[in-house]
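J.: The amino acid sequence is not available; the structure is as follows:
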């Protein structure tokens, strides 16, 4: 579920990458990857399946697997 980056998205990603709280390697890697691919992934894009998919399956699984960036 990807959305093409706009020029504004690209500028914003570069700004965010400069923030100290996004200085960790995992965050920097994700931001670089997003810019390289030219797309963003948004949870809202998953809502076309059914909102309950996000709340009952997607997020619980992410939390269970501890799949987040510090």
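T.: Perfect, I can see it now. This is a predicted model, so every value here is computed, not measured.

J.: from here on, contacts and neighbour counts on C-alpha atoms
T.: Will do.

J.: Report the central residue of the protein.
T.: residue 41 (5.3 Å; Cα atoms, centre = their mean).

J.: got another, please set it beside the one above:
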């Protein structure tokens, strides 16, 4: 996973999303946006494919599903 520093547009957009009324009821998403803003970077999941073409489908996604590690 590659860390990418947030630029001004990323920060502005994250704050706009956080202000949406529908967003207020999604605590998991709020934690993710807050964490991203506090850390100053975002993660590029697409970079996982550089490990191996099958890594995402055979390892990463199955692990996330098994751990139920996703946002509602």
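T.: Nice, thanks for sending it over. Note that the structure is predicted; figures quoted are calculated from it, not measured.

J.: the helices in the first structure, which residues?
T.: 7-17, 25-37, 43-46, 51-53, 59-64 (DSSP state H).

J.: what range in the second structure does the longest one sit on?
T.: For helix 25-37 of the first structure, the aligned range in the second structure is residues 27-39, judged by TM-score structural alignment.

J.: still on that earlier bit, and the helices of the first structure as JSON lines, adding distance to residue 1 of the first structure and mean neighbour count?
T.: Formatted as JSON lines, the helices of the first structure follow (distance: least, Cα to Cα, whole Å; neighbours: other Cα atoms under 10 Å):
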{"stretch": "helix 7-17", "distance to residue 1 of the first structure": "17", "mean neighbour count": "13"}
{"stretch": "helix 25-37", "distance to residue 1 of the first structure": "13", "mean neighbour count": "14"}
{"stretch": "helix 43-46", "distance to residue 1 of the first structure": "6", "mean neighbour count": "13"}
{"stretch": "helix 51-53", "distance to residue 1 of the first structure": "14", "mean neighbour count": "13"}
{"stretch": "helix 59-64", "distance to residue 1 of the first structure": "15", "mean neighbour count": "12"}
